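Colleague: I would like to see how this sequence folds:
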Amino acid sequence: MTNAKDIVRQFLLQVRTGLHPDRADRFMAGRVQAHQVVSEAPVVVERTPQQYAEHVQEMLDAYGDFTLTVDELIAEDDRVYARWTQVGTHVGPIDHYPPTGAQITETASAVYRVEDGLIAEYWIQIDRQGITAQLEQAAAGR
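Modeller: Below is the predicted model of the structure:
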């Protein structure tokens, strides 16, 4: 049996990287509670593996073929903490910013809860202010 840390590692490397979003159902339960930890407006979204695959496709549309580096992965029981750096190119609209061709770096972290060998819930934090600052700088430089 695969442990929670291995499940999350493979999810990040295969699905979240954009390499194989169609494999989301191999790592995610049928319905996953996705806690978007945004300080100004936290929200919980329920996602199916198909919806998550579509979400990854949206990232590919905005950032092109991005790279995702897993910077840290820590596990205890059914919880896995992951921190990553994603680097892509601004090739599609992001928020109200038209494509600039600039390199955009995202720093993010999440805690995943694994149940019965599948991700059942996660809490994600993304440095949205850092992304906005990069988008503003790129837009000003056009």
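Colleague: From here on, just use CA atoms for contacts and neighbour counts.
Modeller: Fine.
Colleague: Would you map the helices across the protein?
Modeller: Secondary structure of the chain (DSSP state H): helices located at 4-10, 49-63, 128-140.
Colleague: Need the ones you listed in a markdown table (columns: mean neighbour count).
Modeller: Formatted as a markdown table, the helices of the chain follow (neighbours: other Cα atoms under 10 Å):
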| stretch | mean neighbour count |
| --- | --- |
| helix 4-10 | 19 |
| helix 49-63 | 19 |
| helix 128-140 | 14 |
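Colleague: Just send those back as JSON lines, with distance to residue 94 too.
Modeller: Output for the helices of the chain, formatted as JSON lines (distance: least, Cα to Cα, whole Å):
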{"stretch": "helix 4-10", "distance to residue 94": "27"}
{"stretch": "helix 49-63", "distance to residue 94": "6"}
{"stretch": "helix 128-140", "distance to residue 94": "8"}
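Colleague: who wins for proximity to residue 37 among those helices?
Modeller: helix 128-140 (10.8 Å; Cα to Cα).
Colleague: Tell me the helices and strands packed up against the lengthiest strand in the chain.
Modeller: Looking across the chain with DSSP state E, the single longest strand is strand 103-115. Helices and strands touching strand 103-115, by 3 or more Cα pairs under 8 Å, 6 or more residues apart in numbering; DSSP states H and E, are strand 79-89, strand 118-126, helix 128-140.
Colleague: I'd like the structure of this one too, to check against the first:
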Amino acid sequence: MSAEANKELIRRYIQALDDNDSSDWSVIDHYVAEDVIVHNPPLPGCTPDRDGIKQAAEMFRQATPGRHEVRMQVAEDDLVVSHVFGTGVHAGELLGIPATGNQVETEGLAVHRVRDGKIVEYWAVTDVARVLQQVGALPGPPG
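Modeller: Next comes the predicted model:
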């Protein structure tokens, strides 16, 4: 696939995650290889594999339902880097923090390696501190 086709695949994948409104995450199988390598440490209760991606998706669907916007992407060969902005509502328990009903937003960078039309590797950096501030688990910035 071309770099542009890989970028489009990642945009469709993120859209598919946002559009899923059930605990059936089989849609992930369409985009993510069975033997995907997830380079981030797993979230509590999640495994570092395709099933773990489904577990994390379900956790966030329940805890912070919302939407994601890909604000920028660059691609070279089989790698796609996406700047993603997310908004939602803290509607359920998130990492042990009870729902607050607060609006939350965060942004981050995701790197996906695509091979044969599927995501085969994944790295991400997300502004978790920002979300924790918005739900009252961390103090906000001074000033």
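Colleague: which one of the helices of the first structure lies closest to residue 79 of the first structure?
Modeller: helix 4-10 (7.2 Å).
Colleague: What span of the second structure is the closest one aligned with?
Modeller: Per TM-score structural alignment, the counterpart of helix 4-10 of the first structure in the second structure is residues 6-12.
Colleague: Give me the spatial nearest neighbour of residue 134 of the first structure, chain neighbours excluded.
Modeller: residue 104 (6.5 Å; Cα to Cα, 6 or more residues apart in numbering).
Colleague: again but with residue 116 of the second structure, I slipped
Modeller: In space, residue 116 of the second structure is closest to residue 1, 7.1 Å off (Cα to Cα, 6+ apart).
Colleague: Count the neighbours of the one you found for me.
Modeller: Burial of residue 1 of the second structure is recorded as 13 neighbouring residues (other Cα atoms under 10 Å).
Colleague: repeat for residue 35 of the second structure
Modeller: When neighbours are counted by other Cα under 10 Å, residue 35 of the second structure comes out with 11.
Colleague: What of residue 38 of the second structure?
Modeller: 19.
Colleague: Ok, residue 31 of the second structure next?
Modeller: When neighbours are counted by other Cα under 10 Å, residue 31 of the second structure comes out with 19.
Colleague: What sits closest to it if chain neighbours are left out?
Modeller: residue 118 (5.1 Å).
Colleague: Now do that neighbour against residue 53 of the second structure, distance only.
Modeller: 14 Å (Cα to Cα, to the nearest Å).
Colleague: Then residue 103 of the second structure?
Modeller: 24 Å.
Colleague: Quick one: residues contacting the nearest residue to residue 2 of the first structure once chain neighbours are set aside.
Modeller: Nearest residue to residue 2 of the first structure in three dimensions, chain neighbours excluded: residue 117, at 7.1 Å (Cα to Cα, 6+ apart). Counting by Cα atoms under 8 Å, 6 or more residues apart in numbering, residue 117 of the first structure makes contact with 2-4, 7, 27.
Colleague: which of the residues you listed show up in the second structure as well?
Modeller: By both residues aligned by TM-score structural alignment, their matches' Cα atoms under 8 Å, the contacts of residue 117 of the first structure still in contact after alignment to the second structure are 4, 7, 27.
Colleague: CSV please, covering those and showing distance to residue 14 of the first structure.
Modeller: As requested, those are arranged in CSV below (distance: Cα to Cα, whole Å):
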residue, distance to residue 14 of the first structure
4, 15
7, 10
27, 10
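Colleague: Which of these sits closest to residue 81 of the first structure?
Modeller: residue 4 (10.4 Å).
Colleague: residues touching residue 125 of the second structure, list them.
Modeller: Taking Cα under 8 Å, 6+ apart, one finds 108-110 in contact with residue 125 of the second structure.
Colleague: can you put those in TSV and add distance to residue 73 of the second structure and neighbour count?
Modeller: Formatted as TSV, the contacts of residue 125 of the second structure follow (distance: Cα to Cα, whole Å; neighbours: other Cα atoms under 10 Å):
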residue	distance to residue 73 of the second structure	neighbour count
108	12	15
109	9	17
110	10	17
